[in-house]
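> Here's a sequence, model it:
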Amino acid sequence: MPAPGRFVVLEGSDGCGKSTQAERLVRALMTRGIDVQATFEPGATDLGRALRRVLLGGDHAVSARAEALLMAADRAEHVDTVVRPNLAAGTWVVSDRFVGSSLAYQGGARGLGFDAIATINEFATAGLTPDAVVYLQAPVEVL
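So this is what the prediction gives:
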């Protein structure tokens, strides 16, 4: 049985370079012979892609609470079908966004509060936490 993989998450505001840095990290791990799976939220699964169209498509007004639950549903599917299976196989997982984004967007920006979002996501992830979270910051004028 392989050693479990590691779960690394990149968080930060829109446009701060998360995707770019995630790609660089994946390449660096691969050059060191580490099996790695790049992923992202929302939208890395079939369910996530459907939810992403609803949430980001602009055609539907979604309440803050419904948005939080949809994001948690995507996260549950993502954890169950992408993250956990890869970790169990010994593959590292590098994710562009995870729970921190929901805490910021739904908890903070949408006003639902951090406790509610943390509780929803504890259930959605079945307690899975990253081995490392990298927070990227960029000056507002750069974004």
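
> C-alpha only now, for contacts and for neighbours.
OK.

> Contacts for stretch 65-84 next, please.
Residues from elsewhere that reach stretch 65-84 (Cα atoms under 8 Å, 6 or more residues apart in numbering): 7, 41-45, 47-48, 51, 55, 93, 98, 102, 106, 112, 117, 120-121, 124-126.

> Now restrict those to buried residues only.
Members of those that pass the buried threshold by neighbour count (16 or more other Cα atoms under 10 Å) are listed as 7, 41-45, 47-48, 51, 55, 93, 98, 102, 106, 112, 117, 120-121, 124-125.

> about what we covered before: looking at the contacts of stretch 65-84, which are in helices?
By the criterion of DSSP state H, membership of these in helices covers 47-48, 51, 55, 102, 117, 120-121, 124-125.

> Would you do the same for the sequence below? I want to compare the two.
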Amino acid sequence: MTRGLWVTLEGGDGSGKTTQATLLEEWLRERGRSVVRTREPGGTDVGVLIRDIVLHHRGDIAPRAEALLYAADRAHHVATLVRPALERGEVVIQDRYLDSSVAYQGAGRVLDGGEVRDLSLWGTEGALPDVTVLLDLDPAAARRRLDAADKPFDRL
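Prediction:
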């Protein structure tokens, strides 16, 4: 069996990751490919619990603790969802991965981005996507999209 393909989408909130992932999924399915759509955090049962902690914890989470929570989600996510899907020959389309942690927990929380990256690589046994698509959008335009979508505030 042929190994699948792993595509991650990165970009700020409102940049269009979900829209592009949906379009790619539809295009691949029309061509007979089996597709697994997922996200971080929250792509597995464990990830949902971690997402809930990060979203709904009252008060601040220490930056290193937050980085560890995301790395734990990522380790479980890759081991239980991504790798098995790739081994079955499926295409995995994933909203956020390692680059988001480097940006948000690294630069955003003033941690060392290299340490954040290394932590996730250790947890996933070095797993990297086949391709990462970075969606870049002016922050003001992204804010307008988010406001127009009438979405509640999301700490993530």
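
> one step back: for the ones in helices among the contacts of stretch 65-84 of structure 1, give me JSON lines that also has distance to Glu141 of structure 1.
As requested, those are arranged in JSON lines below (distance: Cα to Cα, whole Å):
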{"residue": "Leu47", "distance to Glu141 of structure 1": "35"}
{"residue": "Gly48", "distance to Glu141 of structure 1": "31"}
{"residue": "Leu51", "distance to Glu141 of structure 1": "31"}
{"residue": "Leu55", "distance to Glu141 of structure 1": "27"}
{"residue": "Ser102", "distance to Glu141 of structure 1": "24"}
{"residue": "Ile117", "distance to Glu141 of structure 1": "29"}
{"residue": "Ile120", "distance to Glu141 of structure 1": "34"}
{"residue": "Asn121", "distance to Glu141 of structure 1": "32"}
{"residue": "Ala124", "distance to Glu141 of structure 1": "35"}
{"residue": "Thr125", "distance to Glu141 of structure 1": "35"}
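
> Look up the average distance of the longest strand along structure 2 to its aligned counterpart in structure 1.
Selection of the longest strand in structure 2 by residue count, based on DSSP state E, yields strand 5-11. Mean deviation of strand 5-11 of structure 2 from its aligned counterpart in structure 1 after superposition (mean Cα distance after the TM-score superposition for structure 1): 0.3 Å.

> residues making contact with that strand?
By Cα under 8 Å, 6+ apart, the list of residues contacting strand 5-11 of structure 2 from outside reads 17, 21, 82, 86, 89-97, 99-100, 129-136.

> Identify the residue range in structure 1 corresponding to that strand.
The alignment of strand 5-11 of structure 2 onto structure 1 (TM-score structural alignment) covers residues 6-12.

> how far out from the middle of the chain is that stretch?
Between the centre of stretch 6-12 of structure 1 and the centre of its host chain there is 8 Å, according to Cα atoms, centre = their mean, to the nearest Å.

> Over to stretch 45-60 of structure 2?
With Cα atoms, centre = their mean as the basis, stretch 45-60 of structure 2 stands 15 Å off its chain's centre.

> likewise stretch 67-84 of structure 1?
Computed by Cα atoms, centre = their mean, the separation of stretch 67-84 of structure 1 from the middle of its chain amounts to 9 Å.
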